[in-house]
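**Student:** all I have is the shape, not the residue letters:
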């Protein structure tokens, strides 16, 4: 019988997600190895791991992207598995191959699945062949601006130019006519090349009133793919998420079922194994949906699925990596409502990063409140990394109960004197655009334009 979990796990990440993984590993009696650049030496996750190893690099981010160094640390520390978390090398097929080549367990999907879903053009082709709806036609990336104009005419305006290797909202441009396509095509290619090492771009129809809905999946070694409900991630600034909730409000039961089936079909199309998320763009008016992308890792917003299904997704990741299957008796059942708010070190009006010292730090607690954080008082937010400070998660038997807990939790969080987006989050939970549900990806712009002097 296979060992149900790895014996010693290297966490190839930092901050909040490293703490999150370490917490589950400790409960399962799995030893953990933390890696840290010297700028992170005082972060809580380092002390909470069983072992800690310093990684070096002239630039702190570069240290967490150094595949050779991290694999060497994993081997030298006696780890038998590596969990990449999210960001950094989590969706790097080369890292996955290097981990496996070193004889270690990779806690994630196969390198081939990462590669297939990492290239947006290849991903669209693969899922379209499996019957998953996409926007526009399948095929190769655009060869030149004239082809882009022809395809835009076929799709119908407005369209969005997107980087084939993109992510995080980078390399996305809206074009409402042929002149805009011609004007933006080369610029988008340049952004794609600079950001992702590839200038390949493609087109999708732009949905004016869109909802960003995603489905959590778990792929098993025998080819089974389990779907654990959907999350609404439409509260975004600059195409990056701020608030997520589960389940998504206002979806017709048939649409909810089709989303689940499309997600499992997409995962099966690449032989997906371990935890992943399939993202869709849903027309808020018609509820028609198209495939957006697949994230081949644990998501930042995974707690809302955990809260509404009574599961630990990191535990299931470790089990699938070690045995090919979920833990015995795994039987998720959706109930209640959960919302996650991303607390970030950024100003609450323009949402620009705002690093600085943390002198006050107090987290809320109580029934239905969960905080996943990466910091504490006495530390500082550096400009080297993402601005995420903590995830404030709430659960209630109804959405109204979850909103009440959200107000309590947001009011009970203190972080200063650095500027955070907490004032925006507090305002959002009382805005009718949010409390009524059914909002689309334009909600942040609507709220901020109505309160431009928020501090």
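**Tutor:** That came in fine, so what should we check first? Keep in mind the model is a prediction, meaning the values are calculated, not measured. Numbers count the residues shown, from 1 in each chain.
**Student:** contacts and neighbour counts: CA atoms only from here.
**Tutor:** OK.
**Student:** any idea how far residue 165 is from residue 285?
**Tutor:** Distance, residue 285 to residue 165, using C-alpha to C-alpha, to the nearest Å: 29 Å.
**Student:** those two: which is more packed in?
**Tutor:** For residue 285 and residue 165, the more surrounded residue by other C-alpha atoms under 10 Å is residue 165, and the numbers stand at 23 against 12.
**Student:** which ones are touching that one?
**Tutor:** By C-alpha atoms under 8 Å, 6 or more residues apart in numbering, the contact set of residue 165 is 118-120, 192, 196, 198, 200.
**Student:** dropping in the other structure now:
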């Protein structure tokens, strides 16, 4: 590596903060012989302290931050960077949710000389936009479902673009994929076709917001306005509904040396209100040879954009036809990552930490073990686009317990 990290700010709370500290401490004990080799600083609100939150007790020190909604604390980039600087940390671990996908955080930390344990700001920014992410996926040769950026017709080659010097998609190409008015949406829908139905999506939406299904022009006109009002100012795009689709994920990790590994994947098809309920791995519904193609496509995308850190490439998979289509690349660790840890034996928060230290993926012992290397502490390179990891011999299922109406118990 090229950057010793001895003190980490955990810019998250709850399960994310608890899991990260436990995982990185376990790695420190197993590899360095000292579980306290890395010091952890927690951010705690008055509510966290009152609840005697587990992550606060696990951390070496904590800093009290403003209470209330997360924009006051864990999602507030100014608060996070101020605490990081005052505490003299070497790196910041963002977790998931809160500020984990806000490009301002890695950009500001870079200016301060503090390592962000995640992808570079410009890459995060472009991936955070579903339209730009689809264009980048098409450029990397990843299959896309017919959408407003590629209707799938013979004279409609998929929109393609390389990142410019600012780390963004050129505006003229980006605009070709958007629907800026009801009229443009109607025209795009005619090209896509209503046979399977159409999803109207706000590129900055998520968590069930800014998304509608329609199967005729009249409903499309109304739904477009609804999406527009739900995620104000967001570009909007259309995509064909992939019927009977499974939601399949590939866990990827990229390093600073241009390597990208796919650590198997997960089937997250069981959802309610667009929120995952069950996650399982490996995704046995996908034939092994097809899943390997999905992994390789995810790796090519990761490498082509200079992605660093852990991320998830999400696909829609049709079990009847065997076709798969790119959905998005989430530029962070996901809640369901323990499924991948269970099937691959790879400690993901510690892998994030080692990548942030500048260690090549092929030098990380758990990854070398996954690839069947006898010397797990060796330094000989692994060609992750050619070599295969050892067969997975277990199955893991995770279930989420969610409170839809907490006020009603």
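**Tutor:** Structure's in. What do you need? Keep in mind the model is a prediction, meaning the values are calculated, not measured.
**Student:** let me have the contacts of residue 165 of structure 1 in CSV, extended by neighbour count, distance to residue 346 of structure 1 and secondary structure.
**Tutor:** Formatted as CSV, the contacts of residue 165 of structure 1 follow (neighbours: other C-alpha atoms under 10 Å; distance: C-alpha to C-alpha, whole Å; DSSP: H, G, I helix; E, B strand; the rest coil):
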residue, neighbour count, distance to residue 346 of structure 1, secondary structure
118, 22, 29, helix
119, 18, 30, coil
120, 24, 30, helix
192, 24, 25, helix
196, 17, 25, helix
198, 17, 30, coil
200, 24, 32, coil
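**Student:** out of the residues you listed, which is nearest to residue 149 of structure 1?
**Tutor:** residue 200 (15.5 Å; C-alpha to C-alpha).
**Student:** next, work out how far apart the equivalent of the closest one over in structure 2 and residue 286 of structure 2 are.
**Tutor:** In structure 2, residue 200 of structure 1 lines up with residue 235, judged by TM-score structural alignment. Counting by C-alpha to C-alpha, the separation of residue 235 of structure 2 from residue 286 of structure 2 is 33 Å.
**Student:** hmm, back to that, just to check, the match of residue 200 of structure 1 is in contact with residue 177?
**Tutor:** No. Residue 235 of structure 2 is not in contact with residue 177 according to C-alpha atoms under 8 Å; the separation is 9.5 Å.
**Student:** in a strand, residue 9 of structure 2, correct?
**Tutor:** Yes. Counting by DSSP: H, G, I helix; E, B strand; the rest coil, residue 9 of structure 2 is found in a strand.
**Student:** and it, what does it touch?
**Tutor:** 40-43, 84, 89, 91-93.
**Student:** between which two of the residues you listed is the distance greatest?
**Tutor:** Greatest spacing in the contacts of residue 9 of structure 2, by C-alpha to C-alpha: 43 and 91 (14.0 Å).
**Student:** what range in structure 2 does the top strand by length along structure 1 sit on?
**Tutor:** The longest strand of structure 1 (DSSP state E) is strand 225-237. Taking TM-score structural alignment as the measure, structure 2 aligns residues 260-272 with strand 225-237 of structure 1.
**Student:** in the matching stretch, what's buried?
**Tutor:** 260-269 (16 or more other C-alpha atoms under 10 Å).
**Student:** and of those, the nearest to residue 349 of structure 2?
**Tutor:** So of the buried residues of stretch 260-272 of structure 2, ranked by how close each gets to residue 349 of structure 2 (C-alpha to C-alpha), first place is residue 263, at 13.5 Å.
**Student:** all helices of the stretch 301-409 of structure 2, in order?
**Tutor:** Ranges of helices within the stretch 301-409 of structure 2 are 337-344, 348-356, 365-370, based on DSSP state H, counting those that start in this stretch.
**Student:** tell me which of those sits most buried.
**Tutor:** helix 348-356 (a mean of 24; mean count of other C-alpha atoms under 10 Å).
**Student:** residue 37 of structure 1 -> structure 2?
**Tutor:** By TM-score structural alignment, residue 37 of structure 1 lines up with residue 45.
**Student:** so its match makes contact with residue 69?
**Tutor:** No. Residue 45 of structure 2 is beyond contact range of residue 69, at 10.1 Å (criterion: C-alpha under 8 Å).
**Student:** when these two are compared, which one has more neighbours?
**Tutor:** residue 45 (23 against 10).
**Student:** what ranges do the helices span in the stretch 1-150 of structure 1?
**Tutor:** 15-27, 44-48, 60-64, 67-76, 93-101, 111-118, 120-129, 145-155.
**Student:** the third one vs structure 2, mean deviation?
**Tutor:** Put plainly, it is helix 60-64 of structure 1. Taken over the aligned residues, the distance from helix 60-64 of structure 1 to structure 2 averages 3.0 Å (mean C-alpha distance after the TM-score superposition for structure 1).
**Student:** same for that helix, what does it pack against?
**Tutor:** Counting contacts by 3 or more C-alpha pairs under 8 Å, 6 or more residues apart in numbering; DSSP states H and E, helix 60-64 of structure 1 is packed against no other helix or strand.
**Student:** again with the last one
**Tutor:** Contacting helix 145-155 of structure 1 under the criterion 3+ C-alpha pairs under 8 Å, 6+ apart are the following elements: helix 178-196, strand 201-205.
**Student:** and if you look at the second one?
**Tutor:** The criterion is 3+ C-alpha pairs under 8 Å, 6+ apart, and the helices and strands that helix 44-48 of structure 1 contacts are helix 15-27, strand 31-36.
**Student:** next, the buried residues of that helix.
**Tutor:** Those would be 44-46, 48, for helix 44-48 of structure 1 by 16+ other C-alpha under 10 Å.
**Student:** quick check, central residue of structure 2?
**Tutor:** residue 330 (2.2 Å; C-alpha atoms, centre = their mean).
**Student:** what's it aligned with over in structure 1?
**Tutor:** Residue 330 of structure 2 maps onto residue 295 in structure 1 when the alignment is built from TM-score structural alignment.
**Student:** ok, the nearest residue to that match once chain neighbours are set aside - contacts?
**Tutor:** Computed as C-alpha to C-alpha, 6 or more residues apart in numbering, the closest residue to residue 295 of structure 1 that is not its neighbour in sequence is residue 277, at 5.2 Å. With contact taken as C-alpha under 8 Å, 6+ apart, residue 277 of structure 1 is in contact with 214-217, 294-299.
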